[in-house]
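Participant: Starting from these lines, generate the structure:
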Amino acid sequence: MATIGTFTKSEDGSFSGSIKTLTLNVKTAQFKPVETDNDKGPDYRIFAGATEFGAAWKKTSRDNNSYLSVKLDDPSFPAPIFASLVDAEEGYSLIWSRRAA
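Facilitator: Next up is the predicted model:
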C-alpha cells in the first residue's frame, strides 16, 4: 500500500487535493458528492477539471472507521486504480491498494 494523494474536506462535503503516481499526476482532483437515492451508485464522483475519472463509495472498516472506497479509471490506464480515502493526521490520504486476482 502506498499514499498516492492528499486531500482536504470542504464545508460542502467535497474533497480537494492531488493524486500522483509514476504515471499519473493530477494536481487538482475533486471528489464531488452525488445526490441520489440509488443504493448501489457512488456517493462521490471524482473529477480532474471537468473530466470525470472515478467514483467513490462510503464504507466502514471492521474497526468502525469511515472511509471512501475509490475507483479511478481512464482509457489511458492499463487497468483501474483502486484506493481508499482515509482520515490522516493532516487532512485525508488516498491509499493505493492492489486488488487480489
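
Participant: from here on, contacts and neighbour counts on C-alpha atoms
Facilitator: Will do.

Participant: Name all residues that make contact with the nearest residue to Tyr92 once chain neighbours are set aside.
Facilitator: Closest residue to Tyr92 apart from its sequence neighbours, by C-alpha to C-alpha, 6 or more residues apart in numbering: Phe7 at 5.0 Å. Phe7 makes contact with Phe15, Ser16, Gly17, Ser18, Gly91, Tyr92, Ser93, Leu94, according to C-alpha atoms under 8 Å, 6 or more residues apart in numbering.

Participant: Any chance of CSV for these, columns secondary structure?
Facilitator: Formatted as CSV, the contacts of Phe7 follow (DSSP: H, G, I helix; E, B strand; the rest coil):
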residue, secondary structure
Phe15, strand
Ser16, strand
Gly17, strand
Ser18, strand
Gly91, coil
Tyr92, strand
Ser93, strand
Leu94, strand
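
Participant: Let's see this one next, to set against the first:
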Amino acid sequence: MGTIEPNSPYYINIYDCSAVVDINSLEATTTISSIGGLVGRALGANIYNCYATGSIHINAGNNRERIGGLCGRFGATAGTYGETMEYCYSTIDVAGTTWIGGLVGQYYG
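Facilitator: Predicted coordinates:
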C-alpha cells in the first residue's frame, strides 16, 4: 500500500494483513519518502494483527527517508482519529541512512 490518510475524521482500519517484501534502492533518492513493509504512510489509521517479512535497503543520500519494517510514517493528522497499532510485528531487515525503525520509521502526531 502507498499512503493511507482519511479525508474525514473517521478511522481507517487495517486488519489481518501481511506482506513479504524485497525493496532495494541503490541510487540516492531525490525526495522525501515514506517506505514500509506493509504501508508507506498511514496517518489516522488503526492497524491490527499485521506483519511483514523480507528486506528494505534504501540509499537516501542526503535526503530524509522514513523507513520502517511495517510502516514508514505512522500517526495522526489534525482533525483525524486513530493511530493504533496492536498485535503487529516485523522481521524485515531494515537498512538506510536516515529515519529507520524495525516497526515504524517515524511516528507523527
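
Participant: tm score of chain vs chain?
Facilitator: The TM-score (TM-score structural alignment, normalised by the length of the first structure) is 0.24; 57 aligned residues with a C-alpha RMSD of 5.3 Å.

Participant: okay, the contacts of Phe7 of the first structure in a markdown table with distance to Tyr44 of the first structure and neighbour count next?
Facilitator: Putting the contacts of Phe7 of the first structure into a markdown table (distance: C-alpha to C-alpha, whole Å; neighbours: other C-alpha atoms under 10 Å) gives the following:
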| residue | distance to Tyr44 of the first structure | neighbour count |
| --- | --- | --- |
| Phe15 | 9 | 21 |
| Ser16 | 12 | 19 |
| Gly17 | 14 | 19 |
| Ser18 | 16 | 18 |
| Gly91 | 17 | 13 |
| Tyr92 | 15 | 20 |
| Ser93 | 16 | 23 |
| Leu94 | 14 | 26 |
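
Participant: where along the second structure do the strands fall?
Facilitator: When assigned using DSSP state E, the strands of the second structure occupy the ranges 3-4, 12-15, 18-25, 33-36, 39-43, 45-48, 51-58, 65-68, 71-75, 84-86, 89-90, 93-95, 99-101, 104-108.

Participant: how deep is Ala48 of the first structure tucked in, by neighbour count?
Facilitator: Per other C-alpha atoms under 10 Å, the neighbour tally for Ala48 of the first structure reads 16.

Participant: ugh, wrong one, Thr53 of the second structure
Facilitator: 19.

Participant: Give me the distance between it and Ser18 of the second structure.
Facilitator: According to C-alpha to C-alpha, to the nearest Å, Thr53 of the second structure stands 8 Å off from Ser18 of the second structure.
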